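**Student:** coords please:
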Amino acid sequence: MKTISRFALKSILLLSIACSLSLGVHSCKTDNIIADTIALGPPVETEPAETNYEPAFVGQTRAPGVTSSPGYTATAIISSLQNPWGITGLPDGRLLITEKGGTLRIATSAGELSPAIIGLPSVDAAGQGGLLGLCIDPDFSANRLIYWVFSESQAGGSVTAVAKGVLSLDESKVENVTVIYRATPAFAGSLHYGGRIVFDRSGFLIVSTGERSSLVTRPQAQDVSSSLGKLVRIAKDGSPAVGNPSFGQGNAKPELYSIGHRNPQGLAIHPTTGDIWQSEHGPRGGDELNHITAGANYGWPTITYGIEYSGQSIGDAIQQKDGMEQPVYYWDPVVSPSGMTFYSHNHLPQWRNNLFIASLSGQHIIRLVIRDNKVVGEERLLAGENQRFRDVAQGKDGALYAITDQGRLYRIY
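**Tutor:** Prediction:
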């Protein structure tokens, strides 16, 4: 019979207690617990909340704190990026990075940085706009296709747009560029573009769009005839994906996948289940992590755990409503969650299937331990670096790579 250490037994007991407290049930999966050896502590957030709103269930916010043990190392391998925004891995282990001003670059794990890659359409880089998230085609090794999101100037303002193109063999330019999707209507503002893009397990693109921040456009997050404040699901040519939900209304845009989002800057596919997870910026309080279901309404601006920046309540100041989904987790005060990824490598087994989220105003990387689609532990990585973390991706070598607004690329291993 295999002997289990006293520490491992204690960890299993503590996680079992956390699951019972956090999930309100009497059982919890303990897969890979020995590898995780999770020890629970007080919540990592110690500042007072901006609101006095009550969570819908225990564990929806301020989950128990956890600590990576054994630890990890983190090194800033590049410090000369210009406002990097998105990062994704290439099949050979290098990293493809967007810079907000409109530049695409390739970085190596040794800290080498390519010259600017040309050929991309111009971007509207005012405010929160620019060259945003990106991903590569599942068949990139054969077709060299990349996809990216950017803010595009239009008559009447700007839109969140999606383009694709072929990375040239010499990696100096992107060729055969085509804009395949535009989130309409256009708006004369420079905030809340959303901007993440990932492939789902069916080979369709999931794209996040913001509601553009204005009180005028905010209600469009609930309007199925608008692309604003949504997750959209499209084919590689930009057409609506097969199997999208109908939303029960004849005027609903066929590309819509979920609605009721504010400024979603995080998207990730769970490596085991294939489920879509999303993070979005709340107002003053109420940053959210959502487990996405096709056709679901995530509530903004009707329900929220935040308030206006002025301190005023939003709408009817309600947090729950029939027909609207609750966030799996929320932060109050805000941490400004941006790009995110699940960890799936064997290098750090304790991190397998954990979710890592780049935090802007929080100036750290969030590690979330998730069991049965509930957050049971939270850790803050690199909190002493004083960096606004914009995106994080897993490399082929099992390291996490994170970019910051200040121009750094970190290797976390």
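
**Student:** CA only for contacts and neighbour counts going forward, please
**Tutor:** OK.

**Student:** residue contacts, the residue lying closest to His364 once chain neighbours are set aside?
**Tutor:** Sequence neighbours aside, Ala383 is the residue nearest to His364 in space, at 4.5 Å (criterion: CA to CA, 6 or more residues apart in numbering). Contacts for Ala383 (CA atoms under 8 Å, 6 or more residues apart in numbering) come out as Gln363, His364, Ile365.

**Student:** I'd like to know how far Ala383 sits from Ile365.
**Tutor:** When CA to CA, to the nearest Å is applied, the distance between Ala383 and Ile365 equals 7 Å.

**Student:** ok so, going back, switch the contacts of Ala383 over to JSON lines; also include secondary structure, neighbour count and distance to Gln387.
**Tutor:** Shown next, in JSON lines, are the contacts of Ala383 (DSSP: H, G, I helix; E, B strand; the rest coil; neighbours: other CA atoms under 10 Å; distance: CA to CA, whole Å):
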{"residue": "Gln363", "secondary structure": "coil", "neighbour count": "23", "distance to Gln387": "5"}
{"residue": "His364", "secondary structure": "strand", "neighbour count": "25", "distance to Gln387": "7"}
{"residue": "Ile365", "secondary structure": "strand", "neighbour count": "28", "distance to Gln387": "10"}
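
**Student:** Let's see this one next, to set against the first:
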Amino acid sequence: MLTATVARKALLAALTLCCALTASADDTRYSAYHDYRVVTVAEGLIRPWSMAFLPDGEMLVTEQPGRLRVIRNGELLEDPVEGVPEVFYRGQGGLLDVVPHPAFALNRLLYLSYSKPLANDESTTAVIRGRYEQGQLRNIEEIFEAKTRGRGHYGSRIAFDDNGHVFITVGDRQVPPSGDLEDHPAQSLADHHGVVVRLREDGSVPADNPFVDRENALPEIWSYGHRSPQGMVFDSSTGNLWITEHGPQGGDELNLIEPGGNYGWPVIGYGVNYGSGKAIHEATHREGMIQPRKIWVPSIATSGLALYEANAFHNWRRHLLAGGLAGQQIALLELEDQSVIREETLVKGLGRVRDVRVGPDGFIYIALDDRRADPSAIVRLEPVAREEIR
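**Tutor:** The predicted structure is shown next:
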């Protein structure tokens, strides 16, 4: 049986080999507390959406068209993983998040989210799990299918807590706000538009979910009133669940998720209608609706979210790393008492940041989704000592 310590040592060694690259690929940048180098990990990817690290040193990357790719010993393998379900690849749809089970070294379970094709050219957010063995995904089970209809905003981020639960984000599916804003499906508990879902690892509903006993409410809903949550991370040290979500034109949000909480979309918010700049919301505040911990105006088009708890960048410990697509950046957020007290911009202009993860080596890995410049790449940030720069 592979112990966690042995698995971690093997992974660290493999990542060191996997991602050792030529100096010509380096790009040194500067920040307040750490200088860092941008190093290319893998090229030749088509619309990478998410990354995951495995105990044997492999790195998995989802490609939105529907492929799960493997980086092994520094090479992007030509053949994708077999057994991935058919995806609805159109617009924002496709193969999206990939997250190993916390006990992956023992059970080999991978969780994948994707836009699932339905009848009549419709689609919805779904999550499956399966055993990953020898380049194949086997014994696949669907643990969640969202009750939604729409064009985009699938959400699709997956995160585990430390108590056997899995959280899944679902967007509002781009249902336009109109008329009475409280009639928008993101304000309803009868469907999955604009929600965070909490399930057991096998897809069953925990008995202590906030809406289990409420009539006409879906019992798996953990929070609602979200627009397009595309970043999520669970903080094991505090039990906090953080998400980032797209506002419309302006008004991206960082939210601390409370069970049963209503986050207000589209009744309250800080953005405006695309193009026209006309107001969408009734106000920015309302009693009973939860305020974001941070907003971005103008929007950075938030994407992946990670919590830095490693040692390679020791002055960034306990900081959040929020990716930005339109902003082409990572927002480094310093936290104090569940509030953001400082923000610094990293890797400005590097490309559309689709995902950000912290590797077992403590380096920061970034998936770049440059749709107009495919193929895209995975890069990583490595610390650079200031005397090395001189």
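
**Student:** neighbours around the alignment partner in the first structure of Ala159 of the second structure, how many?
**Tutor:** Alignment note (TM-score structural alignment): Ala159 of the second structure maps to Val198 of the first structure. The tally of other residues near Val198 of the first structure (other CA atoms under 10 Å) stands at 25.

**Student:** Make sure Val198 of the first structure is actually in contact with Leu205.
**Tutor:** Yes - between Val198 of the first structure and Leu205 there is a contact under CA atoms under 8 Å: 5.7 Å.

**Student:** that older thread, from the contacts of Ala383 of the first structure, pick the one nearest Ser141 of the first structure.
**Tutor:** Ile365 (30.3 Å; CA to CA).

**Student:** Map that closest one across to the second structure for me.
**Tutor:** Residue correspondence to the second structure (TM-score structural alignment): Ile365 of the first structure is matched to Ile330.

**Student:** same thing with Gln278 of the first structure?
**Tutor:** When the second structure is aligned by TM-score structural alignment, the residue opposite Gln278 of the first structure is Ile243.

**Student:** Let me know whether my guess that its match is in a helix holds.
**Tutor:** No - when DSSP: H, G, I helix; E, B strand; the rest coil is applied, Ile243 of the second structure is found to be strand, with no helix at that position.

**Student:** what's the nearest residue to it if we skip its chain neighbours?
**Tutor:** Met232 is the one closest to Ile243 of the second structure (CA to CA, 6+ apart), at 4.3 Å.

**Student:** Distance of the one you found relative to Val379 of the second structure?
**Tutor:** Look at Met232 of the second structure and Val379 of the second structure: by CA to CA, they are 20 Å apart.

**Student:** and if you look at Gly362 of the second structure?
**Tutor:** Counting by CA to CA, the gap between Gly362 of the second structure and Val379 of the second structure amounts to 14 Å.

**Student:** Ok, Lys9 of the second structure next?
**Tutor:** Counting by CA to CA, the separation of Lys9 of the second structure from Val379 of the second structure is 22 Å.

**Student:** Which one of these two is surrounded by more residues?
**Tutor:** Val379 (21 against 16).

**Student:** Please say which position in the first structure that one maps to.
**Tutor:** Under the pairing rule here (TM-score structural alignment), the equivalent of Val379 of the second structure within the first structure is Tyr410.

**Student:** swap in Phe104 of the second structure?
**Tutor:** When the structures are aligned by TM-score structural alignment, the residue of the first structure matched to Phe104 of the second structure is Phe140.

**Student:** Same question for Ala207 of the second structure.
**Tutor:** Taking TM-score structural alignment, Ala207 of the second structure has Val242 as its aligned residue in the first structure.

**Student:** Could you count how many residues lie near that match?
**Tutor:** Other residues near Val242 of the first structure come to 13 when the count uses other CA under 10 Å.

**Student:** Pull the contacting residues for it.
**Tutor:** Residues counted as contacts of Val242 of the first structure (CA under 8 Å, 6+ apart): none.

**Student:** Kindly provide the distance from it to Ser202 of the first structure.
**Tutor:** As for Val242 of the first structure, its distance to Ser202 of the first structure is 10 Å (criterion: CA to CA).

**Student:** Tell me where the stretch 201-350 of the second structure has strands.
**Tutor:** Assigned by DSSP state E, counting those that start in this stretch, the stretch 201-350 of the second structure shows strands spanning 221-224, 228-235, 240-246, 252-256, 294-296, 302-308, 319-324, 329-336, 339-346.

**Student:** So which of the ones you listed is nearest Pro117 of the second structure?
**Tutor:** Checked against CA to CA, the stretch from those lying closest is strand 228-235, at 19.4 Å.

**Student:** how big's the offset between the closest one and the first structure?
**Tutor:** Average distance, strand 228-235 of the second structure versus aligned residues of the first structure after superposition (mean CA distance after the TM-score superposition for the first structure): 0.6 Å.

**Student:** Remind me what that strand packs against, helices and strands.
**Tutor:** In terms of contacts (3 or more CA pairs under 8 Å, 6 or more residues apart in numbering; DSSP states H and E), strand 228-235 of the second structure is packed against strand 158-160, strand 165-170, strand 240-246, strand 302-308.

**Student:** if I pick Gly315 of the first structure, what's in contact with it?
**Tutor:** With CA under 8 Å, 6+ apart, Gly315 of the first structure has these contacts: Pro301, Thr302, Ile303.

**Student:** And the residues you listed, which of them are buried?
**Tutor:** The neighbour-count criterion (16 or more other CA atoms under 10 Å) marks Pro301, Thr302, Ile303 among the contacts of Gly315 of the first structure as buried.

**Student:** ok, the counterpart of the last one in the second structure - contacts?
**Tutor:** If I follow you right, that is Ile303 of the first structure. With TM-score structural alignment as the matching criterion, the partner of Ile303 of the first structure in the second structure is Ile268. Under the criterion of CA under 8 Å, 6+ apart, the contact list for Ile268 of the second structure reads His281, Glu282, Ala283, Thr284, His285, Arg286.

**Student:** Mind checking which of the residues you listed are buried?
**Tutor:** Of the contacts of Ile268 of the second structure, these count as buried by 16+ other CA under 10 Å: His281.

**Student:** so who does the most centrally placed residue in the first structure touch?
**Tutor:** When CA atoms, centre = their mean is applied to the first structure, the residue found nearest the centroid is Gly266 (1.5 Å). If a contact means CA under 8 Å, 6+ apart, then Gly266 of the first structure has Arg196, Gln278, Ser279, Glu280, Pro337, Ser338, Gly339, Met340, Ile357 as its contacts.

**Student:** Quick one: the helices in the stretch 1-150 of the first structure, in order.
**Tutor:** In the stretch 1-150 of the first structure, the helices defined using DSSP state H, counting those that start in this stretch lie at 6-23, 33-36, 140-143.
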